[in-house]
Structure formats: C-alpha cells, structure tokens
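>>> One predicted model, sequence on top.
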Amino acid sequence: MSTSAELRAAMVAAFTRDDLVTDPSWDRAAKTVPRELFVGSYFLPVEGSNPTEYRPFREGEPGWLESVYANQTLITQLDGRTRPEDVPDGTVTGAPSSSSTLPSLVLRMWHQLDTEAGHRVLEIGTGTGYSTALGAHRLGDTNITSIEYDPVVGGAAAAAIKAAGYAPRLIIGDGLLGDPNGDDYDRLIATCAVRYVPPPWLHQVKPGGKILVTLSGWSYAFGLALLTVTAPGEATGRFLPGFTSFMIARPHDRPPRQSLSLLPGNERPSRIDPEVISTWTGGWVAQLAAPSAERMGAGRQQILSDVATGSQARTMPNPDGGWTVLQRGPLRLWDQVEAAVEAWQAAGKPHQDGFGITVSEERQRVWLGTADGPGWDLPI
C-alpha cells in the first residue's frame, strides 16, 4: 500500500507531465500539503440512482486514501447542510453545495493567477481549505486571507488548515463583500462562481492586480475569466481556455423554482438548431443573452424559463424538418438567444477564450472578439 507522500508525489508527477504544474514552488506545495486532512470523509454518488443518491466514504475504508489522491472533485456537503458525518448509515439525496475541487484545477488556477513572492492574495471560498493551505505554503501565512460563507464548512477548514501546519487569516462571512477590513490585495481568486464581478473586489484589488473568477448564471453555464484591475472599480480581461465550473456563490444562486407550467404561446420556426445550446460554449452564449433564465430540456427540445418575469421559450423538432419555437411572456427569450448564437456562429464559433470582459462602475460587458464587437451586459 502506498503512503500519503508517495501518492502525492505520483499525483504531482502526472500533473507535471501534463504541464499542469510548471512552477517548482507549486510543485513543492502540492507534494507537501496532505489532501487527506481536508477530506476525512466525502460523498460518493451511487451508480444508477435517480435522483442521485450519495453514500459517505470515510477514512479507513479500502481505497479511501488512493481515492483522495485521484484527480477528482470530492463532494463534502449536500443542500447547504448535510455533511458525510451526518449520515451514519445508508444513503442520502441532495444537491452538492460544497466540495474539494479536483487538484489539477486548483493548481492550474493558482498558476493562472500569476502570483509572486510577496503578493497578498484574497481567496473567496475557503471550502475544505486545501487550496488555502497550498497558497499559504507557497506565499506564506501572512499573505493569504480566505473568506468562507458557511460557518460549518469554514470551521472544518480552519481545523484542517491548522492540522496541516498553516495559519492564514480566515474569515467567516460573505466573500462577495470582500475583506471586511477593506485591505488591499495584489490578487483575488474565487473558488465559487458568480453572476457578475462583485464591486467590492474591484476596489480591494490594487490597480494592476488580477482577479481570477468563474462567471456563471441561472442556466449553469461557466466561463473562467482573468481580469486586470485598471482603476478602482474598473477592470478588463479575457476568458481562458479549458472547461472550468464551480458551485455558484449562494447569494448569487437562483431562487428556488416553483412548479413549471408549460403554457401556450406564439409559435414560429427557429433559425438555429436548438441543440447548439446544449454545447459548452453554445450554452454560455445563450446564458449571456438570457441571463435570468433557467435552461432545462436536452438536445432539440429545450426549455428556457425566465426566473424574473416568468417568460418561457420551448423548442421542438418540426416533423417537416427544422425546428419550432414557442414563446410567451414579456421577454422573447429565444429571439435574444437566437441573435447571440448567430453572432457567435458568424465569428466562427470560438471557445470562451474568444471572449473578453470590460467592467466599470456602471456596467459589466462580455464581448466577442474585441471590445467593440458584439456584447452582452451581465446582470449587476
């Protein structure tokens, strides 16, 4: 049986081969910080269950340590309240609400943040504390401040970070409000997704500093952006290659959905194949166009339901070829999505690294290609 140190070394060696770890300082951090301290137990999905059931997987079970050092996200909380230790036997259902992100993504994001010795970093979302400990090892305890919204999650993280031998500044509070002391930082990294860049972040990161954040929405499409703060309250940046997703910060998540009634509306042919919004970037473009809508359905049978107004759009294949869309409510959701997707298709259907973002006090605009290209305002 391999030891924890051997498993860490093997994990990091694999990341190095895949060019996910290129900085020797982060290599040393990942080889030093024991991930098992942060995930003493977690939830495993039960294969074939619907709705998905989860069972606790605990320290001491066969394969537990090897699983900790597999490159996978480990679910540590359901529904904002249920932790593995709350389920002594059997299984439980629920929506994942906290996790230990797969290590390759954690390390890739620390690399993308482009930190240097002496940089002060504000981390939004302590989670299990594993990423926080990596940052403290690389940059020093005094240069890391981490904010966790959930006091139970934050308490467990604090204990694990201390057990690992680190002592960064830890805060329980709403990370979307930034550091309650209003301190200045060189970098900000968010391990949760947000619908827009919270204004306090743009005032607490120094001009020239960087913000790395995943932007999402109520259709749960995701794009990772790296912004440079250009002045207090202002920033610009680009979206990055790859596929990054995080749970949405709880204050930015959509309201609980009531039962959905599919009602009559106005029908017309759709100019685009609805299946395109089931793709990673196509769904992202659709979300930009209809930011307060929830997307359901699959393939060519899509449903968009606007949380704010109750507007709906539903698509279906036409027996004679093509597709039909039915719309109702004050917003013509499919008109908005259709125009955005057509602009993206006309640009060659680039991945999200073909998009950028400009942020000011008045608006936050995601644009395609260049800042004067097609664009969509985020719902600030």
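All right, it came through fine.
>>> Please make it C-alpha for all contacts and neighbour counts, starting now.
OK.
>>> was I right about residue 272 contacting residue 337?
No - the pair residue 272 / residue 337 is not scored as a contact, 9.4 Å apart, by C-alpha atoms under 8 Å.
>>> Between these two, which has more neighbouring residues?
residue 337 (23 against 18; other C-alpha atoms under 10 Å).
>>> State whether the more buried one is indeed within a strand.
No - looking at residue 337 with DSSP: H, G, I helix; E, B strand; the rest coil, it is helix, so not inside a strand.
>>> take the one below as the second:
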Amino acid sequence: MSFDLHTATSGRRAAMVDRLKADGVLTSPLLRDALLRVRREVLLPHAYVRISGPGADPIDWRLLDGSHPDDREEWLDLIHSDESILLQRDGEPLDTLARGQVTGGHMTSMSTYTPATVETLQVLGLAPVQRYLGLGPGPGVALALAATTIGPGRATGVERDPHMAAFAQRNLNRLGVGAVVMEGDAFEGHEARAPYDRIHSGIGVPCVPPAWVEQLAPGERLLTTLATRTPSWPGQLLVTRTVGTGRIAAVLRGRPRGYRPMSGYQWLTALDHRARIKADPGTARPTRLAPPADDAYGFWIAAAYLAPGLVRDFQAETMTIVAPEDDSWAVAGPVDGTVRVHGPRDVWAELEDVHAHWVEAGRPQTYEVDLHDGTGVQPVTSGTGPEALNWSLPPLATVPRQMP
C-alpha cells in the first residue's frame, strides 16, 4: 500500500487543532481555519532531534528527513506536536542536509512550538485585509498562518539569515499563501511596505527598535518578547498607536515563556552549577520570603531587571536560583522558613528585597514602558508615587550581534 501524505497530514492537523482547543489555547475561529489549511509538512520538511543529554558538548543530533520512509512517521508526529522544531545548525545551508546522526553545532533557527505561536497571533487579533510584518520568521509558520488569515500580498517577513530566507520563501511559494520574505536586518523592519497593522517579532530583544514603532499604523498593534539575560522570566511587550493623536502605549507583562533572543545574545545558564549545588546547597538561614509562586509573573519579570544576572534551574527539586557569573546560588527549603545560600552574592536577600518592593507597589502584574524618550532610553514603571517600581530597558548596543 502506498503512503498517502495528504491523508496523513490532514488528519494530524485536525488532531493538533482539537488538542489546542481542548487545552484552551486556541479560541479564534479564523486562526483555527488557518491551522487546518496551512500544510506544515511543506514548511518543515526536516527536523533535528537532540540525542545528547543536557550539558553535552559537542552535541549529537539526528536529522529526520520527511521524504524518507524510515523517518516519516516520527517526523510527522514531531511537526504536529507541541514541541519546537529545530531546523538549522550554525547558519548552515538548508538545501543539502543529509539525514542521520551528526555531531556538533548549535541551533540557529527553529519553529517555535505551536501553543506559543497560537497565543501570540491571537493577542495580535489578526483579521482579513490587515498588513502584517513578521520579524525573524524563520521557516515561516507564523507568517503562513498570518497570510492565510489576512489574505495574499499583505504579509511580509524580514529574515537575517540568507539560507533561511530563501528556504522559507521557496516553501511559502509552494503553499501559495502570498507571503514575502525579505533578507535583511529585522531591527530595521521593512519600510518599503509600511505602515503595518500588525507587527510581530519572532525574536526576543532587550528593547524596542525605533523603526518598529515608526512603521506601526495608527490604531494598530506590535508584539514582541523582551529578552533579559535570563531565559527563566521573559517579558511580553504589547505596543499600540492611538488613532488621531498617534500616542504610543506600551505595556509589559511577565509570561511563562517567550521567543528566543536575537542571535548573539548570551543567555545565562544554571546547568554548569547543577552538580556543585547538589553536592553543597549552601548554608541554611531563616528567610522572610516563602518561595514565590511560579505564576507570579509580575514579580518575576521585575526580578529579572532589579536583581539581574540570575537564572532558575527548573529541573531542581526545590526552587533553585543561580548567579552563575558570581558563583552564587540560593536553594529554598525543603524545610519551611529556611533557605540555603552560597557564594559572595546573597541571591535570596536580593529576591527578598525585590519582593518587598513589589508588594509595596501593589503587586503589579503589568508595567508601562515609555518609548518617547528623546535620548533613546526606554523607562519602565509600575505606576506613579514613591512606591512604584522603576527601571530602564538596556539599549540594543549592549548586546553583541553575530554577523551573517
């Protein structure tokens, strides 16, 4: 019996949509229709699977080739799952990849897992005849969903990697959705087709590039992840431009997940300290702060800025926060009312202070970001008054950027 790819993929797309609806992630009828129509197997014809365990260097990978019979079922299950799809190592060309095991390299492009893409596109509120700009679209899954929703000729992507830009454009053309991928610097947006009704950044940035705001049409929305140095506590920034006055409003909120940061952004990691922490969790002392809830996003996003240089080990048995550059850490519990600390930096004392100030400020869940400062500084505040939490976003220039 021959393999019917169309039947296999349409059934998996329907199951994916049903799962997203059942989980409460997918609520938009327009996006539901787009998810059923966009053939993911065209945009994601291959996928890397990591073989090595955490901390391995170099890393062993296995490349699944969707056209190969021995890989097909695993590949189809993967690209219709809720996992991120890994597509490119170290900016490699994508036309001559060989299936099977390969050693070394780090991922430079992926397709973000579907629940995050769905949540993002629903926050943007896509509708027919809007103009959409996707920044760092990678293989173009979100771009294809946007183009299917708003109509052909209205969705534009800007991708810095020339191999990925060509790869995405070729596959989008096969789908016939009428989306265009331009090779270029996503920080500059794409002025030629501006203004845009919806701008979505598929890369995390430390602050908002001015070109993005300038290219946003009145009354419309821009959504991006604000990347701090820690992957543990990302922020989501929603920017709107008021009709008539043109006033810019930008609201930051903490989120459980976000997009990976721009290329060249060095994330902190707790992995290298895991064995040492297990062997010596530190000196016990009383604490005035019970471990904050994982979903206290308003607190954690403030901590990412006001107690910088920290990263959480989510695989630890109890809450473990590490300052890797200072060789310091804190392990909460397991005994109630105690915390173990190690190193020259009292990590837990810093979190106690931030939490106390957060409570005094009224436990804010959102923060306003001022994008109007003529100096280029982007101040953040929880409100007015002496108890408000305040900080400024770091400029783009402080982040090293890799060349193509």
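Received the coordinates, thanks. Keep in mind the model is a prediction, meaning the values are calculated, not measured.
>>> In contact with residue 27 of the second structure, which residues are there?
Shown in contact with residue 27 of the second structure (C-alpha atoms under 8 Å, 6 or more residues apart in numbering): 21, 122.
>>> mind checking the SS state of the aligned partner of it in the first structure?
Aligned counterpart of residue 27 of the second structure in the first structure: residue 22 (TM-score structural alignment). Using three-state DSSP, the secondary structure recorded for residue 22 of the first structure is coil.
>>> Give me the distance between residue 22 of the first structure and residue 111 of the first structure.
Computed as C-alpha to C-alpha, to the nearest Å, the residue 22 of the first structure to residue 111 of the first structure distance reads 8 Å.
>>> same check, this time on residue 177 of the first structure
Distance from residue 177 of the first structure to residue 111 of the first structure, by C-alpha to C-alpha: 25 Å.
>>> Over to residue 372 of the first structure?
Residue 372 of the first structure is 30 Å from residue 111 of the first structure, by C-alpha to C-alpha.
>>> quick one, which of those two is more surrounded?
Between residue 372 of the first structure and residue 111, counted using other C-alpha under 10 Å, the more crowded position is residue 111 (15 against 8).
>>> mind listing the strands for the stretch 51-200 of the first structure?
Remark: strands assigned in the stretch 51-200 of the first structure by DSSP state E, counting those that start in this stretch are 53-58, 74-78, 92-93, 96-100, 121-124, 144-148, 169-172, 185-194.
>>> tell me the most buried of these?
strand 121-124 (a mean of 27; mean count of other C-alpha atoms under 10 Å).
>>> In terms of secondary structure, what does that strand contact?
strand 144-148, strand 185-194 (3 or more C-alpha pairs under 8 Å, 6 or more residues apart in numbering; DSSP states H and E).
>>> Mind putting those into TSV with distance to residue 210 of the first structure?
Formatted as TSV, these follow (distance: least, C-alpha to C-alpha, whole Å):
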stretch	distance to residue 210 of the first structure
strand 144-148	15
strand 185-194	5
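>>> Who are the contact partners of residue 303 of the first structure?
295-297, 312-315.
>>> Can you find the partner of it in the second structure?
In the second structure, residue 303 of the first structure lands on residue 323 (TM-score structural alignment).
>>> ranges for the helices of the stretch 201-350 of the first structure?
Along the stretch 201-350 of the first structure, the segments classed as helices by DSSP state H, counting those that start in this stretch run 280-289, 333-346.
>>> quick one: contacts of the longest one?
Residues outside helix 333-346 of the first structure that contact it (C-alpha under 8 Å, 6+ apart) are 270-272, 282, 285-287, 289-290, 304, 306, 311-313, 325, 327, 350, 368, 374.
>>> Try it again at 6 Å.
For helix 333-346 of the first structure, the external contacting residues (C-alpha atoms under 6 Å, 6 or more residues apart in numbering) are 286, 289, 313.
>>> Over to the shortest one?
Under the criterion C-alpha under 6 Å, 6+ apart, residues 221, 276-277, 336-337 lie in contact with helix 280-289 of the first structure.
>>> Dump these into CSV; add distance to residue 146 of the first structure as well.
Listed next are the contacts of helix 280-289 of the first structure as CSV, based on distance: C-alpha to C-alpha, whole Å:
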residue, distance to residue 146 of the first structure
221, 25
276, 38
277, 35
336, 38
337, 37
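>>> just to revisit the earlier point, please report how far the match of residue 303 of the first structure lies from residue 275 of the second structure.
15 Å.
>>> still on that earlier bit, let's have the helices of the stretch 201-350 of the first structure in CSV, adding distance to residue 236 of the first structure.
Formatted as CSV, these follow (distance: least, C-alpha to C-alpha, whole Å):
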stretch, distance to residue 236 of the first structure
helix 280-289, 17
helix 333-346, 21
